[in-house]
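In: Predicted model and sequence follow; I will ask about them next.
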Amino acid sequence: MTQNIVDPHLHLFALDLGDYGWLKPDKPPFWPDKKTIAKNVGEADLRLTAGLNLAGFVHIEAGFDNEHPWREIDWLESTCKLRFKSVACANLYSTDFAHTMQILAKRKSVVGIRHILDDEALAILSHPQCARNFAVLNEMNLSFDAQFPVHDTGAVHELIKHAKQHKNLRIIINHAGWPPVSGTIEDNKWQDNIHYLRDCENIAIKLSGWEMANRQWSFQAIEKPLKQVITCFGSPRVMLASNFPLCTLSRPYLELWQGYKTELHLSANLFQQLAYNNAAHWYKLN
């Protein structure tokens, strides 16, 4: 029987149309293998076979044009044929945020925004303008993709404040918040903070981006954080994702999803939730 997949975190590139500064060789990140993904990537490159069918996806902003983020959405909506939703770039510091969101809201695929927080997470999330802009997202019933290290306790508590204040705001943590890989003190903080986050029912978590921490990652290594987040959040708030095309720095797209299905020892019902149902719900693909 064919298993449908909704991939809730991937990127398509049109290098001839967009900026993509982070993919240029003279701009960070300075990965020696970055050139292998610095190319045009379209819907046709999302190939699944062997009992897996890509029934939809969520495109996460990829630096096409951060000043005019609707340009990336217009390109996607003019070229993509599969069922999809988009998470646009938007600046949480911006005093023009509401106007940007009004423009983006006219695009039918837009369900939310991302401002990459990373190591600036605490400064951004505690800024007064950020609170005002989250109120805009809440009013518009849109989502926020939060990319930052969950071992950052200060940032976690700021995010919880926003989640509790804005009940319509769906917050989805990207890349599992960079879970434990090294046995350091940050690992304990990640585990503690995952427990803090679980009390906010409008916060979900996506597991992907393993290649960004370790190009040689194994499915065995990610079983532990997967079980931890399922135990903590409950299975309806957990999603498996690819981070395509970055995932191909470690393994092909098909191999990734085959491994998720066969190597993580998930029941058929649980895999259905993590690989399809939850993404369709949290990103409004239904």
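Out: Alright, I've got the coordinates. Computed from a predicted model, the values in this text were never measured in an experiment. Numbers count the residues shown, from 1 in each chain.

In: alpha carbons only for contacts and neighbour counts from here, please
Out: Fine.

In: Who are the packing partners of the longest helix belonging to the chain?
Out: Taking DSSP state H as the criterion, the chain has its longest helix at helix 219-233. Where contact means 3 or more CA pairs under 8 Å, 6 or more residues apart in numbering; DSSP states H and E, helix 219-233 is packed against helix 185-197, strand 203-207, helix 253-263.

In: most tightly surrounded among these?
Out: Of all the helices and strands packed on helix 219-233, strand 203-207 carries the top mean neighbour count, a mean of 26, counting by mean count of other CA atoms under 10 Å.

In: Would you confirm that Val6 contacts Gly56?
Out: Yes - contact status for Val6 versus Gly56: in contact at 4.7 Å, counting by CA atoms under 8 Å.

In: Pick out whichever of these two has more residues nearby.
Out: Neighbours were counted for Val6 and for Gly56 using other CA atoms under 10 Å; Val6 has more, 26 against 20.

In: How much space separates the more buried one from Lys108?
Out: According to CA to CA, to the nearest Å, Val6 and Lys108 sit 18 Å apart.

In: Ok, Tyr20 next?
Out: Distance from Tyr20 to Lys108, by CA to CA: 23 Å.

In: Below is structure B, check it against A:
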Amino acid sequence: MIGRIDGHCHYWALKRGDYGWLTPDAAHLKPIYRDFGTADMRPLAEAAGIERRILVQAAPTEAETQFLLDQGREDRAVSGVVGWVDLASPDSVASLERFAGNPLFKGVRPMLQDLPDPDWIVTHSHPDAIAAVKRLGLRFDALVMPQHLAALLRFVDANPELPVIVDHAAKPALAAPADDPRHAMWNAGMAALSAHEDVCCKLSGLLTELPAERRTTPEAAAAALRPTVEKLLGWFGPKRLAWGSDWPVLTLAAPFAFWDEVTDRLLDGLGGPERGRILGGTAATFYGIGGGAA
């Protein structure tokens, strides 16, 4: 039986020096400007009954990919690593082949949300690199926002055999006014992506998109997120939704246990098998962990 899996969390060590987005000058990031690793995560996961986790890259370097794989060797709860290679370069094929020799290496994630061209994945990715991702049986994590969804859809259309999962539900603009064009982009883009049966979505990263006044309590946060989650359930269903903590970025909005309680409230209308898929089965199937579907 597949137990709970955290489908999206991060470890980092500041002394490595390649986290360009995480700087001491960014006041809003000060709470997470420190090292995070197994010793911090283990008690949080155990309290929530989470048995395994997927580590996801937070720096656009191959050195960090190796760092995460090394962490997985030391932390037995790590069941997979989503790393980074330069998908714009044909030279990355050798890197992909090398990393794929480690069974913990499950996939790649370009940091699309941080790139200046919203169409980067279709205009800059190299065919040889994408072909190698597919040939090696790897997965693609899409770190995108609503403005990237049209390009991501073209990429998915062009690569139907590549397993894709949308990180953080493409970060819907939950703090924006009702007439913000990102709402229409998100609704149209996510609906279109969900029509591809091999595309999955992570139920993660949503608390940090909510304004502070809408996440004062787990009840308030669940009420604010429920319309979004109901749309995701309608589009993807439990078989293609995978829960993740997005820890420690999560802690900019709320503690780990807070998100866990919000999750319980958001999924309270589902039966046991459906909850099991979202809380572990989908991640196990998507990343090829422990035998697949729950």
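Out: Received it, and whenever you're ready, just let me know what you need. What you see is a predicted model; the values in this text were computed from it and never measured.

In: circling back: need the helices and strands packed on helix 219-233 of structure 1 in a markdown table (columns: distance to Cys247 of structure 1).
Out: Below are these laid out as a markdown table (distance: least, CA to CA, whole Å):
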| stretch | distance to Cys247 of structure 1 |
| --- | --- |
| helix 185-197 | 23 |
| strand 203-207 | 12 |
| helix 253-263 | 7 |
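
In: Okay, helices next: where are they in the stretch 51-200 of structure 2?
Out: 62-74, 92-100, 120-123, 127-135, 149-158, 181-194 (DSSP state H, counting those that start in this stretch).

In: In CSV: the ones you listed, plus distance to Ala222 of structure 2.
Out: CSV is the format used below for these (distance: least, CA to CA, whole Å):
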stretch, distance to Ala222 of structure 2
helix 62-74, 32
helix 92-100, 39
helix 120-123, 33
helix 127-135, 37
helix 149-158, 25
helix 181-194, 19
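
In: Nearest approach to Ala173 of structure 2 belongs to which of the ones you listed?
Out: helix 181-194 (6.5 Å; CA to CA).

In: If you compare the directions of that closest one and strand 199-203, what angle comes out?
Out: 130 degrees (axes from the mean of the first three to the mean of the last three CA atoms, to 10 degrees).

In: equivalent range in structure 1 for helix 181-194 of structure 2?
Out: Aligned using TM-score structural alignment, helix 181-194 of structure 2 spans residues 185-198 in structure 1.

In: who touches that stretch?
Out: 149-153, 156, 160, 177, 179-181, 203, 229, 232-233 (CA atoms under 8 Å, 6 or more residues apart in numbering).

In: Likewise for stretch 223-240 of structure 2?
Out: Under CA under 8 Å, 6+ apart, the answer for stretch 223-240 of structure 2 is 190-191, 194-195, 199-201, 206, 214-215, 241, 266, 274-275, 277-278, 281-282.

In: and if you look at stretch 2-16 of structure 2?
Out: Residues from elsewhere that reach stretch 2-16 of structure 2, judged by CA under 8 Å, 6+ apart: 33-38, 49-58, 68, 202, 204, 242-248, 276, 279-281, 283-284, 290, 292-294.

In: And Tyr20 and Lys108 of structure 1? Which one has more around it.
Out: Remark: of Tyr20 of structure 1 and Lys108, Tyr20 carries more neighbours, 18 against 12, as counted by other CA under 10 Å.
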